[in-house]
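> Sequence plus predicted model, see below.
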Amino acid sequence: EETLEKTKGEVLEVLKASVRPEFLNRIDEIIMFHPLTTDNIRDILKMQMEGVKEKVADMGIELQFTEYAIKYLTQKGYDPAYGARPVKRILQRELVNELAKALLKGSINKAKPVIVDNFEDNLVFRN
């Protein structure tokens, strides 16, 4: 709490030094947020993964995630400076795009559950 108040004061000083007083007077309040933890990112990631699971389930594909895959995506999606913003991009790039490529290549059978795992810092799909 003390750190947030100190940071808030520093932000206000930077604003005073760099923003015109007319604009600064229009700012009613500065709200400081606690940075997200890796546990927070993991929870957000799991919610987003459920959305992906539902979308592919509509195509007749069942996804199952190993703990290694979840841990890998959590680490890739964690950025204290940007909060949860990278999570969606990571899921799109690492999961959705790669799953689509694997399906198009025919390297996985969509009639069987698809297990999403981590191997050598990459997501892999197997069934």
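Looks like it arrived, so ask away. Residues are numbered from 1 along each chain as shown.

> For the rest of this, base every contact and every neighbour count on C-alpha atoms.
OK.

> buried stuff in the single longest helix found in the chain?
As assigned by DSSP state H, the longest helix anywhere in the chain is helix 38-57. Buried positions in helix 38-57, judged by neighbour count with 16 or more other C-alpha atoms under 10 Å: Thr38, Ile41, Arg42, Ile44, Leu45, Lys46, Met49, Val52, Lys53.

> let's bring in a second model and compare:
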Amino acid sequence: KKALEKLFTPEFRNRLDEIIFFHPLNQQTMLQVVDKFIARFDDFLKPRKVQLSVSAEVRLWLAKNGFDPKFGARPLDRLIQDKIKDPLADSMLFGDLKQGGKVKVVMKNNKPEIETTP
């Protein structure tokens, strides 16, 4: 609060309805964010008859690599897009998941890898 008083004039501070302080995200919170993103993607896949399974190791990897101290969890969406969604798109459109199937995301060689079963 002292930093705000130092940085902004009283006139500006009086125009604010509320001041909300954010705390840094911890590992547990990041795992909850990862689970939310995965659940949202799983909901997207269900009508397409695709079952998604993401290993605990991948969840931890996403939580660690999808976090930036400056931007919080914002990079997580892009990471999931690059490592899970984009690779699955080709299989769903042109490959063995056109009619549905099962998808497992597991760690291999220290990175997420997609395993599909029609």
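Done, it's in. A quick note: this is a predicted structure, and the numbers were derived from the prediction, not measured.

> ok, the buried residues of helix 38-57 of structure 1 vs Lys71 of structure 1, which is closest?
Arg42 (7.8 Å; C-alpha to C-alpha).

> could you show me where the strands are in structure 2, in order?
Applying DSSP state E to structure 2 gives strands spanning 50-54, 101-108, 111-117.

> would TSV of the ones you listed with distance to Pro87 of structure 2 and mean neighbour count be doable?
Shown next, in TSV, are these (distance: least, C-alpha to C-alpha, whole Å; neighbours: other C-alpha atoms under 10 Å):
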stretch	distance to Pro87 of structure 2	mean neighbour count
strand 50-54	13	18
strand 101-108	11	16
strand 111-117	8	16
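
> Please produce TSV containing those, extended by distance to Asn14 of structure 2.
Listed next are these as TSV, based on distance: least, C-alpha to C-alpha, whole Å:
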stretch	distance to Asn14 of structure 2
strand 50-54	48
strand 101-108	50
strand 111-117	49
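
> Residue range in structure 2 corresponding to the longest helix of structure 1, please.
With TM-score structural alignment applied, helix 38-57 of structure 1 matches the range 27-46 in structure 2.
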